[in-house]
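K.L.:
Sequence and predicted structure are below.
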Amino acid sequence: MAAPAEVISNQYKPDSENENNQILVHNQHAYAVHNDVVDPLDDDPVASVSFVQESPVVGEYTQSRPEGYYPYSSPPNPMSPNYPSGTYSVDADAILSINDIKDELFHGDAVEVLKGIPDEAFHGWVTSPPYPHSQRDYGVDGQIGIESTPGEYLENLLSVILQAMRVTRPDGTGWVIVDDAICNGEYIGVPDRLVAQLKDEGFKVIHNGPWVKTGRKPDPAPNRFAHTHERVIGIAKSDNYMFDRRAVEDQSDVLSLPTSAESKFNTPDVEEVSHDAMFSIELASHLITASIPKHTCPKCRSPLSPQYEVTDILDLKENRHKERVLDAFHRTPEMTRKHARACRSVGLCDAGQGARTQSGTGRNSNRVQQLVNEVRESDFPSSYIREFSYAKKHLTGYRQTCECSDVDIGENTIGGLVLDPFVGSGTTCSAAIRHGRHYTGIDLNEDYIDLTTKRLSSGVDSSLSEFF
């Protein structure tokens, strides 16, 4: 029979004589402490904890977290969705209101500033943290990016992300643009390891794709392909998160967008401050437009749901068949818009491989099927029937998702609030203004707060019209 485990209340007290049987009791939950766990990439012994499913806190337990997960030195973080809900701030009297943080910039450590902000204050966040592996030194104490190991970098970054998710609404999302680093000729795997950590913390990874940078800097390495992308990682707390995919033109998970140097928008020339790691307005705009609501209820701040409909069945998406389909439609006397709409109703599974492998919705009326049969009997090419499935949907209005009364959609609704905990030169804030959203920015470097202030006060660039 195993020896009884030592019970430690709300703290770690390593016991060299019995270190394999330690139990940490933290906020009425029990965790087993694992010592001398080795990170296979860092090769450093670390401490880890795993959740104990059974009570009392002695004897056998079932581990639900892998040994060596980040952060090593803490039990599941209070800001994780796996943890009981509640506001974890420095001082309840110091908590900031929504009006205190809306369209404001804060100088300070992101974790400490966020601790003064109540739960679920933001509709989402978009940020590009400092690069790992000492690629840049921003000259301030406590900065992220100069850690000696990837594990330390990820632990510090995760501490900010966890706070950012705590202050994000259940229907909100977070987006982090993060680059990898190359050490001794190989990638250290920062984005992939961050994704694994976020999943361990209980978040849903809803996007994990590259930002392919147009106008990137040359990569002189002769023994590998040129590094021309960074990773965009999107996370959510639940399945019911706000996301408007149709709000952006390119709906691919591969974001081919310019760097700041190639952006159509000019950054004010501020001689006192240099920031050569800016991401572009185009990238920030893309993420904000899709993930931060354009209209929210002025009472409960719930996002209004955009409604899309096909308003013109002949308004097809651009592809190599579009002109030929429209030409065949106009040359076929039997074809009407009703016939085209019926073709769209049967979708992609009515012919070819789709018909052999899919059953379709099975809910079309006899009239719809009759119209499609008339198209098949005409001179209209049968292979073009499915092309009407690609008719464009257009925004026709917004619908309330809450039960608040007297909400005049579009008149007294307001744009969502987006956070950037590493605001830098203010790209996220600038994009928020351009698209009718509100912002909150935080940065440890006071010079960057001054830079962002000057950038935002310069007004919206006249080249905005060129972007749309």
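P.N.:
Good, I have the coordinates.
K.L.:
contacts and neighbour counts: CA atoms only from here.
P.N.:
Will do.
K.L.:
Could you find the closest non-adjacent residue to residue 218?
P.N.:
Excluding the flanking residues, the one nearest residue 218 by Cα to Cα, 6 or more residues apart in numbering is residue 226, at 7.8 Å.
K.L.:
show me the contacts for that neighbour.
P.N.:
Residue 226 is in contact with 218, 219, 220, counting by Cα atoms under 8 Å, 6 or more residues apart in numbering.
K.L.:
do you know how far it is from residue 252?
P.N.:
Noted for residue 226: a distance of 22 Å to residue 252, by Cα to Cα, to the nearest Å.
K.L.:
Any chance of TSV for the contacts of residue 226, columns secondary structure, distance to residue 354 and neighbour count?
P.N.:
Formatted as TSV, these follow (DSSP: H, G, I helix; E, B strand; the rest coil; distance: Cα to Cα, whole Å; neighbours: other Cα atoms under 10 Å):
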residue	secondary structure	distance to residue 354	neighbour count
218	coil	45	9
219	coil	44	11
220	coil	47	10
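K.L.:
just curious, which of those residues is nearest to residue 395?
P.N.:
Among these, residue 218 lies closest to residue 395 (Cα to Cα), at 40.6 Å.
K.L.:
distance between the longest helix seen in the chain and the chain's centre?
P.N.:
Looking across the chain with DSSP state H, the single longest helix is helix 150-166. Put simply, helix 150-166 sits 15 Å off its chain's centre (Cα atoms, centre = their mean, to the nearest Å).
K.L.:
Give the other helices and strands that that helix contacts.
P.N.:
If you count contacts as 3 or more Cα pairs under 8 Å, 6 or more residues apart in numbering; DSSP states H and E, helix 150-166 packs onto helix 110-114, strand 168-178, helix 190-200.
K.L.:
Repeat the analysis, applying 6 Å as the threshold.
P.N.:
Helix 150-166 is packed against no helix or strand, with contacts defined by 3 or more Cα pairs under 6 Å, 6 or more residues apart in numbering; DSSP states H and E.
K.L.:
Could you check the angle it makes with helix 190-200?
P.N.:
Helix 150-166 runs at 50 degrees relative to helix 190-200, counting by axes from the mean of the first three to the mean of the last three Cα atoms, to 10 degrees.
K.L.:
chain center to stretch 340-352, what's the gap?
P.N.:
How far stretch 340-352 lies from its chain's middle: 34 Å, per Cα atoms, centre = their mean.
K.L.:
And here is the other one:
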Amino acid sequence: MRILGTHRFIVGHVLDALKLLPEESVHCVVTSPPYWGLRDYGLPPVYWPEVEYSPMSGLPPIRVPAWEGQLGLEPTPEMYVGHLVLVFREVRRVLRWDGTLWLVIGDSYANPGKGGPWDEGRMQKGTGRILYARQANRGSFSELKPKDLVGVPWRVAFALQAEGWFLRSDIVWVKPNCLPESVEDRPTKAHEYIFLLAKSPRYFYDAEAVKEPAVTHLYDKRYLPEALPRERSNEPWNLNGPLKPHRGFKVLDTTCGRNRRSVWAINTEPFPGAHFAVFPKALAEICILAGTSPAACPAYGAPWERVVEREHAPRGDRFGCREIGRFDHGQQGRPYLEVVASRTVGWRPGCRCPDNDGSARCVVLDPFGGAGTTTLAAMALGRDSVYIDLKREYAELALERCGFKGSGRLFDSHDWSLEEIPPAGAVQSPGAVAIP
């Protein structure tokens, strides 16, 4: 396997650009494709070939005809899902067997579809660009009723699952500073989904790197036997409530943190550049930290593994376990609660190559690069990256944002390359339908 260069920027149709990458050359994919039926990014129309896919495991396949247009402006959600299936088939080819895909995707509503010309007055301030997709493009289709939530994220997730991806987690990205909505018949949407998908049942995932602070500390006096009686039903360590200690119940030393939960509260970040829908850098960093290692094998790219030392207190007389533990006399007097303290003591090679000195770096791919948030996060964490986007303007924006162009460089030790490829499907194929 050939490890890619430091930071590679490719301008072109995503299906054509992905074909330039070798098989299993990428460790982790963090991306957010254009959402269906929401925005017109002013991208040139590209050719999408006919595709057949299953909307869910066990269901009959759907055949989507060839089409020419902009991803996200398809006339039906089925066609949009089919085009993403095409993209992630190629992504699966370039992803290592132990790699992960972090897919950030939002939903939209079915509108009545009034038809007619788009209201040119609804444009983004200061840019003159159309802010939202044509209402006629989001009309009545696929038996959806007006005002129905389309359910695009789960349609995509189930289709990818049927393609062979392992759907490992649905993460809810909560936006504490979400924008208000002028609706009075439903809650304001304040979240999007992040799907963690894997190519294999066993894959690289660094749980220690993305731990979050624990809620309470093991030594809390409220849980000692001499503590006053109180209602503890709403407390995280509810030893006198429904969460009774049991055999195998382990308590982490909370100074070391806890395993990351599936709800992430991350504020959106304002971005002054000519690109909307930029997800926060902090979100990309969590995905990259979990899906990659700081070092990799220079020959085969295997990520190095974290070496974690865990300290156990099985007899219940350390870390305060004696005071709060309950003993099960039927199991040789072992306490129900076992305290575990963990700490990182180093890193070790993830393969047996004799020359694996960890001199290579993991590669992060974003096939819908946009403003370059994933690339910027990869640079900050010492990972290599591949950026793909159809629009040259966005690539130039990403290069400037990452410090490769403009007044100064953010990281002097990083190299980069920019290439623009003509779309292989530039000539419209028979049967393709062009957007108006």
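P.N.:
Noted; the coordinates are in hand. Everything numeric here is computed off the predicted structure, so don't read it as measured data.
K.L.:
Overlay them and tell me the TM-score.
P.N.:
Put the two chains on top of each other and the TM-score (TM-score structural alignment, normalised by the length of structure 2) is 0.63; 301 aligned residues with a Cα RMSD of 2.9 Å.
K.L.:
before we move on, the earlier item: and the gap between the residue nearest to residue 218 of structure 1 and residue 216 of structure 1?
P.N.:
Relative to residue 216 of structure 1, residue 226 of structure 1 is positioned 10 Å away (Cα to Cα).
K.L.:
same deal with residue 255 of structure 1?
P.N.:
Distance of residue 255 of structure 1 to residue 216 of structure 1, given as Cα to Cα: 14 Å.
K.L.:
So which of the two has more stuff around it?
P.N.:
residue 255 (20 against 15; other Cα atoms under 10 Å).
K.L.:
What lines up with residue 140 of structure 1 in structure 2?
P.N.:
Structural alignment (TM-score structural alignment) places residue 140 of structure 1 against residue 44 in structure 2.
K.L.:
Same question for residue 429 of structure 1.
P.N.:
Aligned partner of residue 429 of structure 1 by TM-score structural alignment: residue 375.
K.L.:
Which secondary structure state is assigned to its match?
P.N.:
Three-state call for residue 375 of structure 2 (DSSP: H, G, I helix; E, B strand; the rest coil): helix.
K.L.:
Leaving out the residues flanking it, which one is nearest to residue 275 of structure 1?
P.N.:
Excluding the flanking residues, the one nearest residue 275 of structure 1 by Cα to Cα, 6+ apart is residue 425, at 7.0 Å.
K.L.:
count of neighbours near residue 374 of structure 1?
P.N.:
Neighbourhood size, residue 374 of structure 1 [other Cα under 10 Å]: 15.
K.L.:
elements contacting the strand or helix carrying it?
P.N.:
Take DSSP states H and E as the rule and residue 374 of structure 1 turns out to sit in helix 366-377. Under the contact criterion of 3+ Cα pairs under 6 Å, 6+ apart, helix 366-377 of structure 1 touches helix 337-346.
K.L.:
Do a quick rundown of the strands in the stretch 151-300 of structure 1.
P.N.:
168-178, 182-183, 186-187, 204-214, 229-236, 255-258 (DSSP state E, counting those that start in this stretch).
K.L.:
Pick the most buried one from those.
P.N.:
The highest mean neighbour count among the strands of the stretch 151-300 of structure 1, using mean count of other Cα atoms under 10 Å, belongs to strand 168-178: a mean of 23.
K.L.:
Quick one: the residues in structure 2 that that one pairs up with.
P.N.:
With TM-score structural alignment applied, strand 168-178 of structure 1 matches the range 95-105 in structure 2.
K.L.:
The matching stretch vs structure 1, mean deviation?
P.N.:
Compared with structure 1 after fitting, stretch 95-105 of structure 2 has a mean deviation of 0.5 Å; criterion: mean Cα distance after the TM-score superposition for structure 1.
K.L.:
Residue nearest the middle of structure 2, spatially speaking?
P.N.:
For structure 2, the residue nearest the mean C-alpha position is residue 102 (2.7 Å; Cα atoms, centre = their mean).
K.L.:
measure that residue to residue 416 of structure 2 for me?
P.N.:
From residue 102 of structure 2 to residue 416 of structure 2 the distance is 24 Å (Cα to Cα).
K.L.:
who touches the corresponding residue of structure 1 for residue 174 of structure 2 in this structure?
P.N.:
Residue 174 of structure 2 maps onto residue 212 in structure 1, with residues paired by TM-score structural alignment. Residue 212 of structure 1 is in contact with 229, 255, 256, counting by Cα atoms under 6 Å, 6 or more residues apart in numbering.
K.L.:
Just tell me what the second one corresponds to in structure 2.
P.N.:
The reference is to residue 255 of structure 1. Counting by TM-score structural alignment, residue 255 of structure 1 lines up with residue 264 in structure 2.
K.L.:
Would you agree residue 395 of structure 1 falls within a strand?
P.N.:
Yes. Assessed with three-state DSSP, residue 395 of structure 1 lies in a strand.
K.L.:
Leaving out chain neighbours, which residue sits closest to it?
P.N.:
In space, residue 395 of structure 1 is closest to residue 308, 4.5 Å off (Cα to Cα, 6+ apart).
K.L.:
what secondary structure does the one you found sit in?
P.N.:
Three-state call for residue 308 of structure 1 (three-state DSSP): strand.
K.L.:
What distance do you get for the alignment partner in structure 2 of it to residue 166 of structure 2?
P.N.:
Aligning on TM-score structural alignment places residue 308 of structure 1 opposite residue 308 in structure 2. Applying Cα to Cα, the value for residue 308 of structure 2 to residue 166 of structure 2 is 26 Å.
K.L.:
show me what contacts residue 156 of structure 2?
P.N.:
By Cα under 6 Å, 6+ apart, the contact set of residue 156 of structure 2 is residue 81.
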